[in-house]
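Novice: Got a predicted model here, sequence first, then my questions.
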Amino acid sequence: MHGAHKEVALSVHGTAPGGMADVVWRLRSRGCWQEAADLLRPQAGRDPTAALQRAELLIEQCLFTADHWERAEDALRLAEASVAGNEHRAAASCARGYLAYVASVLGRRDRLDEAQAALGRTSALLPPKAPGRPLLDFRRGLVAENLLHDPAAAHSAYTRAHEGARERGDDLLRSSTWCHLAGLALAAGDQERARQGFGTALKLREQLGFTVGVAPALAALAEVSEPAEAERLRAEASRLVQALGGVPVWLARRLGRLPEQSPAPDGGTVHDPRHGIS
């Protein structure tokens, strides 16, 4: 996933309530998820919104590091236990589906059924024009693309998410929908559309200051650039990954910053999503 940090469920696009919002956003954007989550801890025990935001931060940490799974599970269980009303219930279910997706695609274990069931519950809880619909559609697109290998279904879900994010002014989510729609275009042989999408995603992330998400966008744009420009983009992505301590791990491996087959925390293998998984 960014001036769209106002949603109940953070995931690819939110931060914290009140005056702490900017601090949490700055920490998150630099890959300091644990520090941001620690700031939310006092509120999380009494505020369902803060509990959900804290869980989403720690799920994003899993996404970028392929580690810290128990922290995310514990935070999500706390959020699920504190839900108040359908809006929070839907957001918690959406986070549950996303955690199951991330665990599946990064090779920890297959949780496809759990991801689909949780996202299905989310859909049943959300009215058609609910604020959480674009994020839900995006996550359903991720499952369709990376777990079900159904590009048509992924394209449909990403398109709905893209339009919903545009209507809501959620530029962080739009950066992700641009990137994934571009990846599908590239797979279909449409280099020009892919170049436009990857370029727009990069521009949005740079404008919004989502530093930890810039390197994947640079690497994606390199795939559809001329050789000299591609080399420059990959070098820039590599420097950024190194500056951020080797995250995201799946990109660090592609750029030669980690062994080609990095062991996952449970002894499995971290998969290599070509255009990122967020």
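Specialist: Cool, got the structure. Numbers count the residues shown, from 1 in each chain.

Novice: can we go C-alpha only for contacts and neighbour counts from here?
Specialist: Noted.

Novice: roughly how far is whatever helix or strand A55 lives in from the heart of the chain?
Specialist: Using DSSP states H and E, the element containing A55 is helix 48-65. Helix 48-65 sits 10 Å away from the centroid of its parent chain (Cα atoms, centre = their mean, to the nearest Å).

Novice: which secondary structure elements does it contact?
Specialist: helix 33-44, helix 69-81, helix 86-105, helix 249-254 (3 or more Cα pairs under 8 Å, 6 or more residues apart in numbering; DSSP states H and E).

Novice: Would you mark the buried spots in the host helix or strand of L173?
Specialist: Using DSSP H and E, the element containing L173 is helix 171-187. Neighbour-count burial for helix 171-187 flags 171-186 (criterion: 16 or more other Cα atoms under 10 Å).

Novice: next SSE after it?
Specialist: Proceeding C-terminally, helix 171-187 gives way to helix 191-208 as the next helix or strand, assigned by DSSP H and E.

Novice: Now do that next one: which elements does it pack against?
Specialist: In terms of contacts (3+ Cα pairs under 8 Å, 6+ apart), helix 191-208 is packed against helix 171-187, helix 214-222.

Novice: Which elements pack onto the next helix or strand after the shortest one?
Specialist: Looking back up the chat, that one is helix 214-222. Later in the chain than helix 214-222, the nearest helix or strand by DSSP H and E is helix 227-243. Helix 227-243 is packed against helix 214-222, helix 249-254, with contacts defined by 3+ Cα pairs under 8 Å, 6+ apart.

Novice: Please state the offset of helix 227-243 from the chain centre?
Specialist: How far helix 227-243 lies from its chain's middle: 21 Å, per Cα atoms, centre = their mean.

Novice: next up, a second structure to put side by side with the first:
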Amino acid sequence: MARTAMSGTGTTAGNDPLQTAVWRLRSRACWADAAALLEERAATDAATALQRVTLLVERCLYTEQGWAEAEDALRTAEALAQDDGERGAAACERGHLAYAATLLRVRDRADEARAALGRAAALIAPGAPGRALLDFRRGLIAENLAGSAQAARAAYRRAHAGATAHDDQFLLSYTWRHLAGLALREGELTEARHGFAESLRIREELGYLVGTAPALVALADAEADPEAGRLRAEATRLFRLLGGVPTWLADRLTPSAA
């Protein structure tokens, strides 16, 4: 099962010191600290409130903790949303949070996830930057909740095309990986290795440290030893460095990791 799901662009806005600081903290698994930097502005600004939700939901996915805080932040973002774009983005985040709770077996919120992403689809215009993220999340639901590889692949391909059009490298690191995961399941090793390698390359270039260990393990799944062992050993090192995050990765690493 592909357990991770992304959120946000993963890039900093120009040379904005605040956004640079937020990204550095986020990439090192310090989501609470990153969210704290945004807290004051997020109380009145819809875009910042949505960014704060992104951080807190990602923390839930990687640590399986912080659900109540993410829910509170989401309600704030929903209350601040003024136009269809902001309302659609908030609905997309609600669907993502509900998906995460279902996937990690905190509570079955699958119906809420589908309904929220349906609302987002009605609000986010085709071709808008947020549409690619929405397509990706619909792919996650198709793959991991509905068990439909065909629907998931179609959604991931739409997301991949949208991310390419908007040069969203962070989202591309996810679409490459999830398309590669489907290819691996079908025995297409060359395609799988290429997609996993692209995902890893992008995450290393972005400095997304917390997402690098899962990318290393994914590539290892498509490689033979000794290369697979080397990749898992490097993932184990990063996993330890970040204090055992993401929590769900432990059983896929070398035995000494846990």
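Specialist: Arrived safely, thanks for sending. Since we're looking at a predicted model, the values are computed, not measured.

Novice: What range does the helix holding A55 of structure 1 cover in structure 2?
Specialist: Using TM-score structural alignment, helix 48-65 of structure 1 lines up with residues 46-63 of structure 2.

Novice: Contacts for the matching stretch, please.
Specialist: Stretch 46-63 of structure 2 is contacted by residues 4-8, 26, 29, 31-32, 34-35, 38-39, 41-43, 65-67, 69-70, 73-74, 76-77, 80-82, 86, 89-90, 93, 96-97, 100, 104, 245-248 when judged by Cα atoms under 8 Å, 6 or more residues apart in numbering.

Novice: What are the buried residues along that stretch?
Specialist: 46-62.

Novice: Kindly report the same for stretch 193-208 of structure 1.
Specialist: Neighbour count says stretch 193-208 of structure 1 has 193-195, 197-206, 208 buried, by 16+ other Cα under 10 Å.

Novice: Export those residues as a markdown table, with columns for distance to H162 of structure 1.
Specialist: Below are the buried residues of stretch 193-208 of structure 1 laid out as a markdown table (distance: Cα to Cα, whole Å):
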| residue | distance to H162 of structure 1 |
| --- | --- |
| R193 | 15 |
| A194 | 15 |
| R195 | 17 |
| G197 | 12 |
| F198 | 14 |
| G199 | 16 |
| T200 | 13 |
| A201 | 12 |
| L202 | 16 |
| K203 | 16 |
| L204 | 13 |
| R205 | 15 |
| E206 | 19 |
| L208 | 17 |
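
Novice: Packed most tightly, which of the helices and strands packed on helix 48-65 of structure 1 would that be?
Specialist: Greatest average neighbour count among those goes to helix 86-105 (a mean of 25), per mean count of other Cα atoms under 10 Å.

Novice: After it, which helix or strand is next?
Specialist: helix 112-125.

Novice: what helices or strands is that following helix leaning on?
Specialist: Counting by 3+ Cα pairs under 8 Å, 6+ apart, helix 112-125 of structure 1 packs on helix 86-105, helix 133-146.

Novice: would you turn these into a markdown table with distance to H155 of structure 1?
Specialist: Shown next, in a markdown table, are these (distance: least, Cα to Cα, whole Å):
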| stretch | distance to H155 of structure 1 |
| --- | --- |
| helix 86-105 | 17 |
| helix 133-146 | 7 |
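
Novice: closest to L112 of structure 1 out of the ones you listed?
Specialist: Taking Cα to Cα, helix 86-105 is the member of these nearest to L112 of structure 1, at 6.5 Å.

Novice: quick one: the closest one to chain centroid distance?
Specialist: The answer for helix 86-105 of structure 1 is 12 Å, by Cα atoms, centre = their mean.

Novice: and the angle for it with helix 48-65?
Specialist: Between helix 86-105 of structure 1 and helix 48-65, the angle comes out at 10 degrees (axes from the mean of the first three to the mean of the last three Cα atoms, to 10 degrees).

Novice: ok, Q61 of structure 1 to A152 of structure 1 distance?
Specialist: 29 Å (Cα to Cα, to the nearest Å).

Novice: Same check on G141 of structure 1?
Specialist: In terms of Cα to Cα, G141 of structure 1 sits 9 Å off from A152 of structure 1.

Novice: Have a look at these two and say which one is more surrounded.
Specialist: Neighbour totals were compared for G141 of structure 1 and A152, and G141 leads with 28 against 13 (other Cα atoms under 10 Å).

Novice: Identify the residue of structure 2 aligned to that one.
Specialist: By TM-score structural alignment, G141 of structure 1 lines up with G139.

Novice: show me what contacts V245 of structure 2?
Specialist: Contacts of V245 of structure 2 by Cα under 8 Å, 6+ apart are 29, 62-63, 210, 239.

Novice: let me fix that: L219 of structure 2
Specialist: If a contact means Cα under 8 Å, 6+ apart, then L219 of structure 2 has 193, 196-197, 200, 228, 231 as its contacts.

Novice: go again using 7 Å as the cut-off
Specialist: Going by Cα atoms under 7 Å, 6 or more residues apart in numbering, L219 of structure 2 touches 193, 196-197.

Novice: returning to what we had before: with distance to A157 of structure 1 added, can I get the helices and strands packed on helix 227-243 of structure 1 in TSV?
Specialist: Output for those, formatted as TSV (distance: least, Cα to Cα, whole Å):
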stretch	distance to A157 of structure 1
helix 214-222	20
helix 249-254	24
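
Novice: Out of these, the one nearest A161 of structure 1 is which?
Specialist: Across those, A161 of structure 1 has its closest neighbour in helix 214-222 (18.6 Å, Cα to Cα).

Novice: and L148 of structure 1, that's in a strand?
Specialist: No: applying DSSP: H, G, I helix; E, B strand; the rest coil, one finds L148 of structure 1 to be coil, outside a strand.

Novice: Counting neighbours, what do you get for it?
Specialist: 13.

Novice: With the one 5 residues further on instead?
Specialist: The local packing count at A153 of structure 1 equals 17, with neighbours defined by other Cα under 10 Å.

Novice: Where does it sit, in terms of helix or strand?
Specialist: helix 151-168.

Novice: That helix aligns to what range in structure 2?
Specialist: Aligning helix 151-168 of structure 1 against structure 2 (TM-score structural alignment) gives residues 149-166.

Novice: Nearest residue to the residue mapped onto S82 of structure 1 from structure 2 in space, please, no chain neighbours.
Specialist: In structure 2, the residue matched to S82 of structure 1 (TM-score structural alignment) is L80. Nearest non-adjacent residue to L80 of structure 2, counting by Cα to Cα, 6 or more residues apart in numbering: A46, 5.1 Å away.

Novice: now swap in H160 of structure 2 and tell me
Specialist: Distance criterion Cα to Cα, 6+ apart; nearest residue to H160 of structure 2, sequence neighbours excluded, is T175 at 5.6 Å.
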